[in-house]
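following is a predicted model, sequence given first.
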Amino acid sequence: MPEVIINGPAGRIEGRYLHGKSTNAPIALLLHPHPQYGGTMNNKVVYTLFHAFAQRGFSCLRFNFRGVGRSQGTYDRGEGELSDAASALDWLQTYNPNATACWIGGFSFGAWIGMQLLMRRPEIDGFVSVAPPANMFDFSFLAPCPSSGLIVHGDKDELVPDAAVTKLVNKLSNQRDIKIDFKKVEGANHFFNDRSDVLNDVVGTYLDANLGKTLAAE
């Protein structure tokens, strides 16, 4: 899987990129958990998301936020990380000018950043948010949420209470023309230890049902 270096607002951004086989392959950007708590693009949940999109013909990019791995800069409380994500999406779009769709996926802190990017980039068609930390970060900016998507939460999550995620899902689901699929993974903790296969199936099933026949066939 090719390593890529992207010019970001704080310097070099380190990423891993897989190019789709189709000339008009859809694109997916995957975001990792909190940089200050060991989050990297090689996180198992992020790789599971990457794999689920790649299996369906997407051109996929995952990358390290500033200050992680070989990415330059230092942690910036989410503001800088959002800028990193926007730069990564710009790079992904530059190399895939004919992409038929644009999706974003994120885990934990990455889900929070991904949802913010969703609000700023109208070309994003859908999202997958795994264990969004609705008890730790403010998601009130999703007013209204611009696109439908999937939220996945482990029923044994020790960091994010079920009630916080359910409240977020209910808020989004009440918005006009928005459909939020909410899937709880039985026995999964926050990091989906020993539940990666189940997560892969949940995400894959959702994508297959929502990409449309044209994309699913590519």
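Here it is on my side, so go on.

C-alpha only now, for contacts and for neighbours.
Noted.

quick one: the helices in this structure?
44-54, 79-94, 109-120, 162-173, 196-210, 212-217 (DSSP state H).

please identify the buried residues of the second one?
Read it as helix 79-94. Buried residues in helix 79-94, defined by neighbour count with 16 or more other Cα atoms under 10 Å: 80-89, 91-93.

mind putting these in CSV, distance to residue 116 included?
Shown next, in CSV, are these (distance: Cα to Cα, whole Å):
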residue, distance to residue 116
80, 12
81, 11
82, 7
83, 10
84, 12
85, 10
86, 10
87, 14
88, 14
89, 13
91, 18
92, 18
93, 18
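
and the residues you listed, which two are furthest apart?
Using Cα to Cα, the buried residues of helix 79-94 span at most 20.0 Å, a distance reached by 80 and 93.

re the thing from before, out of the buried residues of helix 79-94, who's nearest residue 54?
Distance to residue 54 across the buried residues of helix 79-94 (Cα to Cα) is lowest for residue 92, with 14.1 Å.

looks like the closest one contacts residue 61 (just checking).
Yes. Residue 92 lies in contact with residue 61 (Cα atoms under 8 Å); the separation is 7.1 Å.

can you pull the buried residues of the strand ranked longest in the chain?
Selection of the longest strand in the chain by residue count, based on DSSP state E, yields strand 11-18. Neighbour-count burial for strand 11-18, counted by 16+ other Cα under 10 Å, picks out 12-18.

rewinding a little: looking at the helices of the chain, which is closest to residue 28?
Closest among the helices of the chain, using Cα to Cα: helix 44-54, at 6.9 Å.

what packs against that closest one?
If you count contacts as 3 or more Cα pairs under 8 Å, 6 or more residues apart in numbering; DSSP states H and E, helix 44-54 packs onto strand 27-31, strand 59-63, strand 102-107, helix 196-210.

A further structure is provided below for comparison with the first:
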Amino acid sequence: MVSFIKLGIFEREAKTPALNTRQLALLLCGLDPELKTQEIPTEMEKPYNIYYRHIGKWMNTSGLFRGGNSSLHDADKMFALAYPMIDDDLTPQPIKDRCLRAVAIIASKNNGKETLLRLGGEELSIKGAELSKNQRGMHRKEDERANTDILLGLLVKLLAKKVGHSYGTIEKPQISTIYNELCKLADEEGIPLTGLSKSTIYAKIRNSISSITYLINYIK
């Protein structure tokens, strides 16, 4: 069993028994759930505000939560509600996995279908039914994404190790340098970066490095 203190921030947060609206919105954005509002990076303010507003709206509509946005709520219900809101680029893999697991947990309980329907509508209810029928099959896509994150993390660390200097170190690759060089390369090769904003690329690289850190600690 991996020591709790050696886990990455998102692996630790995936184990939390309860969280509030702000913390869930930050996690979906790939940010530290304890960040103060004024500390949120400028490029992440819009995604955060969208998540915060819609999480609160869905919670109120469901009728399954007591207390407001600042109150702590059951993690299974919160993460299950967040499943339809996952962003492939921004949301860290441990949080994606936790959301999926929350849907499966609720789906396996009495009245699980009704609960999921109230949390996220028909889409979430259907996902719960699918998981109940074939949990292994539903995990395949998430496993593929996790493997892609690991591969990207290894490539980033390899680049930092081989080049060094402004690229950082294998322990701490310099994301800003890698981003700038990627943009230059794309421009030189005439490759459009449509859909790959700065915040998306930064989040992808951060998440991939986090996946490697988790793997290393897990092996230990």
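Received the coordinates, thanks. Predicted model, so just to flag it, every value in this text is computed and none were measured.

TM value for the aligned chains?
TM-score of the superposed chains, computed with TM-score structural alignment, normalised by the length of structure 1, equals 0.27; 111 aligned residues with a Cα RMSD of 6.3 Å.

hang on, the earlier thing: from the buried residues of helix 79-94 of structure 1, pick the one nearest residue 45 of structure 1.
Distance to residue 45 of structure 1, by Cα to Cα, is smallest for residue 85 among the buried residues of helix 79-94 of structure 1, at 17.7 Å.

any idea how far residue 92 of structure 1 is from that closest one?
Applying Cα to Cα, to the nearest Å, the value for residue 85 of structure 1 to residue 92 of structure 1 is 10 Å.

do a quick rundown of the strands in structure 2.
Under the criterion DSSP E, structure 2 contains strands at 18-19, 73-74.

what about these, which gets the closest to residue 11 of structure 2?
Using Cα to Cα, these put strand 18-19 closest to residue 11 of structure 2, at 14.4 Å.

any chance of JSON lines for the helices of structure 1, columns distance to residue 6 of structure 1?
What follows is the helices of structure 1, written out as JSON lines (distance: least, Cα to Cα, whole Å):
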{"stretch": "helix 44-54", "distance to residue 6 of structure 1": "18"}
{"stretch": "helix 79-94", "distance to residue 6 of structure 1": "7"}
{"stretch": "helix 109-120", "distance to residue 6 of structure 1": "18"}
{"stretch": "helix 162-173", "distance to residue 6 of structure 1": "33"}
{"stretch": "helix 196-210", "distance to residue 6 of structure 1": "27"}
{"stretch": "helix 212-217", "distance to residue 6 of structure 1": "27"}
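
nearest to residue 27 of structure 1, of the ones you listed?
Residue 27 of structure 1 lies closest, by Cα to Cα, to one member of those: helix 79-94, at 7.3 Å.

and that closest one, what does it pack onto?
Taking 3+ Cα pairs under 8 Å, 6+ apart as the contact cut, helix 79-94 of structure 1 packs with strand 3-8, strand 27-31, strand 59-63, helix 109-120.

which residues do residue 92 and residue 61 of structure 1 both contact?
Common neighbours of residue 92 of structure 1 and residue 61, counting by Cα atoms under 8 Å, 6 or more residues apart in numbering, are residue 29.

show me what contacts residue 155 of structure 2?
Counting by Cα under 8 Å, 6+ apart, residue 155 of structure 2 has no contacts.

residue 129 of structure 2 contacts residue 103, correct?
No. Assessed by Cα under 8 Å, residue 129 of structure 2 is found out of contact with residue 103, at 9.5 Å.

the two: which is more packed in?
The neighbour comparison of residue 129 of structure 2 against residue 103 (other Cα atoms under 10 Å) goes to residue 103, with 29 against 18.

skipping its backbone neighbours, what lies nearest the more buried one in space?
Using Cα to Cα, 6 or more residues apart in numbering and skipping residues adjacent in sequence, the residue nearest residue 103 of structure 2 is residue 80, 4.8 Å away.

and the gap between that neighbour and residue 182 of structure 2?
35 Å.

more neighbours, those two?
residue 80 (26 against 14).

how far away is residue 63 of structure 1 from residue 5 of structure 1?
Taken as Cα to Cα, the span from residue 63 of structure 1 to residue 5 of structure 1 is 9 Å.

now the common contact residues for the two.
What both residue 63 of structure 1 and residue 5 touch, as defined by Cα under 8 Å, 6+ apart, is the set 13-15.

could those be laid out in CSV, adding distance to residue 106 of structure 1?
Shown next, in CSV, are those (distance: Cα to Cα, whole Å):
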residue, distance to residue 106 of structure 1
13, 17
14, 17
15, 15
